[in-house]
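In: No sequence on hand, only this structure:
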């Protein structure tokens, strides 16, 4: 391993996993079950929120439901930032992943309780648990490779298959249980999935060696006590704000959603400012962070569109597609499995492609391709929406085609972005940088949740076409900045 490898690297030698370190299999399966629980719940969340009370739902309007969905996703990824800090400074990545999985499982079990309040309490727990698990398990994957190894992108692409295997299976199970039997039964199935994930992680820990065993930059003595005091004060402030909103009668879904959107953007700006002005990072690390700002903006723009699959496109699937096959109407949430199965097929091909191309295609170029393809998917979606004007039900193959284009874009950006983050990260901010990468999704989802409100006021063809063309234009603009970004990356490809 290179001298700048993160603390906790060097898993034990021995059997390999698809030609990669054996430890990758433990992390692969843990992430698979965590994504089963997450995507299983997410596939039915908006449908549950918009379902009539008589059908067991909460009867929220589509505009508010889309905003809740986007903000929930944003909070899941926003909490990755403090989750990375906890691992870096307090307990290490390995224990962060374990405790994160336990809290996530608890959240899903709470959602299985058949009451309205249980869903929001459960989502809060899932947000906290995912913040601990998500960035730190990816950091541990990065620990398995040298920082600038071409095999690193291939390893992350295989890891990405685990994500999508869980995401493929989950909607088929939770969707059927939720839409056909009982919504809370669907949420309960997600809880069982996360329980399997925790058990698998504990049983497979012997494969991990020293990966993630210790904090990268531990706080000790007075510094540790000071940090924990600040965390306590911040928690009290948050609770006080929520109490004020409640007493003043402002504690509504829309108020909380809007507040959390603003917080997400402000946290992002503040955190980038903190890293870029930190005198303890070198000039080279600062230059790489400047390059990362551009990649971050591209990624946030990508997720703004992409993650509407579970909200705007999910509602389109429920209301405007013909889902009857042989007299059986399959659940709308089943279409959420199309995206991950295409990624399962495409990820090995992408891994092989990046390995073959090596450093000939730069990271910024891959990001630009992702943005263009993402935009083209919404352009196609505009055509599907136009075909549905007048109340006609359209073939679900429209959505299959849209997801296929998005998958090609995702494989150009997401696993590559994970790898780029671990390569560009200042050593001091190793796990926190993975949190910052997931913060790109948080910003995209938070703003995307607000943007999705327009789907209820604009005509659908105009809505999809506007944001689709915007993404294409941004992708083409990204190509123009590729050389400058590569220069800032200071030798990292």
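Out: Sure thing, it's come through. None of these values were measured; they are calculated from a predicted model.
In: drop to CA atoms for contacts and neighbour counts, all remaining ones
Out: Noted.
In: Start from the N-terminal end of the chain and give the strands.
Out: 16-17, 20-21, 324-325, 328-329 (DSSP state E).
In: Excluding residues flanking it in the chain, which one is nearest residue 123?
Out: Nearest residue to residue 123, sequence neighbours excluded (CA to CA, 6 or more residues apart in numbering): residue 107, at 6.3 Å.
In: Looks like the one you found contacts residue 125 (just checking).
Out: Yes - with the criterion set as CA atoms under 8 Å, residue 107 and residue 125 qualify as a contacting pair; they are 4.7 Å apart.
In: of these two, who's got more company?
Out: Neighbour tally, residue 107 and residue 125, criterion other CA atoms under 10 Å: the higher count belongs to residue 107, 28 against 22.
In: mind checking how far that one is from residue 124?
Out: Using CA to CA, to the nearest Å, residue 107 is found at 7 Å from residue 124.
In: let's bring in a second model and compare:
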């Protein structure tokens, strides 16, 4: 028998496959998801107050990040320009320290072939969306009726609660460090697949491709109501926007859950957080590219703007599908 083992410091708590306390997932996910709800509430709530989007660095993962992201919020809430800029800088550093570490910890308690990992990340992404939805609503209302420092204060309180929850629930995270074992018997189908170039990772590749295509379709949908209106004063039904965001949201969920799950499976054990940082780096690069692309919005026709952006995304999704055989070989043993 051929056997590959990766040993991580074991701790108290039930074996990961027996820990199903939180919707069938390890109870540590409740702590991490709660932390993510409050982090997104605070970060995107702060963005709603600022209106513009600050650039966030996510390239410096460290265990300290789970605490570092709470510190900047009170600084931003202090009504002086200096403290505001200090707080924004600390927020960039804190988000960079926190996000990759938390995402890496979400995928820790599973064997590579454990299908629960995908459901784990689905719950985790749901927590992200809950915080992202609630944050701008609460802080935006406070900004409108009480002032922008009230909005920043709400973000600070939210992140403080997240830190308290993490400290109180981190004992559940100890069970997420365990001994992972991946065994291959000489006559096992998995080994035969590996000899043939890896197991068929069709599900992950298919979901990622569908997610990208849906994102492109969300842009292409807006070509229809904007066609035939040369000016910028045309009106369209709000349902076009709803449909576009629905497609974009579905695509984002498929891409993020499958992508993050696959990233934690492929990451070397000693560099899980750094590998997840590369995943977040792709979002930063995409945001930078889009920030330049959006400058063309007023210089070209609306159908051309939405059509070209959508076509590029759909083409990228189809390219992922065409590259599936090669990706399956390089993504072994991701299922």
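Out: Looks like it came in fine. These figures come from a predicted structure and were not determined experimentally.
In: next one: stretch 83-100 of the first structure to chain centre, how far?
Out: The chain centroid and the centroid of stretch 83-100 of the first structure are separated by 18 Å under CA atoms, centre = their mean, to the nearest Å.
In: and the equivalent of residue 125 of the second structure over in the first structure, what is it in contact with?
Out: When the structures are aligned by TM-score structural alignment, the residue of the first structure matched to residue 125 of the second structure is residue 160. Residues near residue 160 of the first structure by CA atoms under 8 Å, 6 or more residues apart in numbering: 347, 415.
In: give me that answer again for 10 Å
Out: Taking CA atoms under 10 Å, 6 or more residues apart in numbering as the definition of contact, the neighbours of residue 160 of the first structure are 28, 31-32, 138, 154, 340, 343-344, 347-348, 411, 414-415, 418.
In: quick one: which of those is most hemmed in?
Out: Highest neighbour count within the contacts of residue 160 of the first structure, by other CA under 10 Å: residue 31, with 30 neighbours.
In: re earlier: overlap in contacts, residue 107 and residue 124 of the first structure.
Out: Overlap of the contact sets of residue 107 of the first structure and residue 124 (by CA under 10 Å, 6+ apart) consists of residue 118.
In: these two touch, right, residue 33 of the first structure and residue 200?
Out: Yes - under the criterion of CA atoms under 10 Å, residue 33 of the first structure is in contact with residue 200, at a separation of 8.9 Å.
In: Overlap in contacts, those two.
Out: Going by CA under 10 Å, 6+ apart, residues that sit against residue 33 of the first structure and also against residue 200 are residue 194.
In: Between those two, which is the more surrounded one?
Out: Here residue 33 of the first structure and residue 200 are set side by side on neighbour count (other CA under 10 Å), and the busier one is residue 33, at 31 against 16.
In: residues in contact with the counterpart of the more buried one in the second structure?
Out: Alignment note: residue 33 of the first structure maps to residue 38 in the second structure; criterion TM-score structural alignment. Counting by CA under 10 Å, 6+ apart, residue 38 of the second structure touches 44-45, 70, 127-128, 130-132, 134-135, 155-163, 165.
In: now swap in residue 491 of the first structure and tell me
Out: Residues touching residue 491 of the first structure, when contacts are defined by CA under 10 Å, 6+ apart, comprise 148, 284, 288, 424.
In: how does it look with 6 Å?
Out: The contact partners of residue 491 of the first structure, taken as CA atoms under 6 Å, 6 or more residues apart in numbering, number zero.
In: what do we get in the second structure for it?
Out: Residue 491 of the first structure maps onto residue 333 in the second structure, with residues paired by TM-score structural alignment.
In: For residue 81 of the second structure, see how far away that match is.
Out: Plainly put, residue 333 of the second structure is 51 Å away from residue 81 of the second structure if you go by CA to CA.
In: residues contacting the counterpart of residue 152 of the second structure in the first structure?
Out: Counting by TM-score structural alignment, residue 152 of the second structure lines up with residue 187 in the first structure. Listed by CA under 6 Å, 6+ apart, the contact partners of residue 187 of the first structure are 41, 111, 112.
In: Nearest to residue 384 of the first structure among those?
Out: In terms of CA to CA, no member of the contacts of residue 187 of the first structure lies closer to residue 384 of the first structure than residue 41, at 26.4 Å.
In: In contact with that closest one, which residues?
Out: Here residue 41 of the first structure is in contact with residue 187 (criterion: CA under 6 Å, 6+ apart).
In: how about 7 Å then?
Out: In this structure, residue 41 of the first structure makes contact with 174, 187, 190, judged by CA atoms under 7 Å, 6 or more residues apart in numbering.
In: count of neighbours near the first one?
Out: By the measure other CA under 10 Å, the count of residues near residue 174 of the first structure is 32.
In: Relative to residue 36 of the first structure, how far out is it?
Out: Using CA to CA, one gets 10 Å for the distance from residue 174 of the first structure to residue 36 of the first structure.
In: do the second one as well
Out: Separation of residue 187 of the first structure from residue 36 of the first structure (CA to CA) stands at 11 Å.
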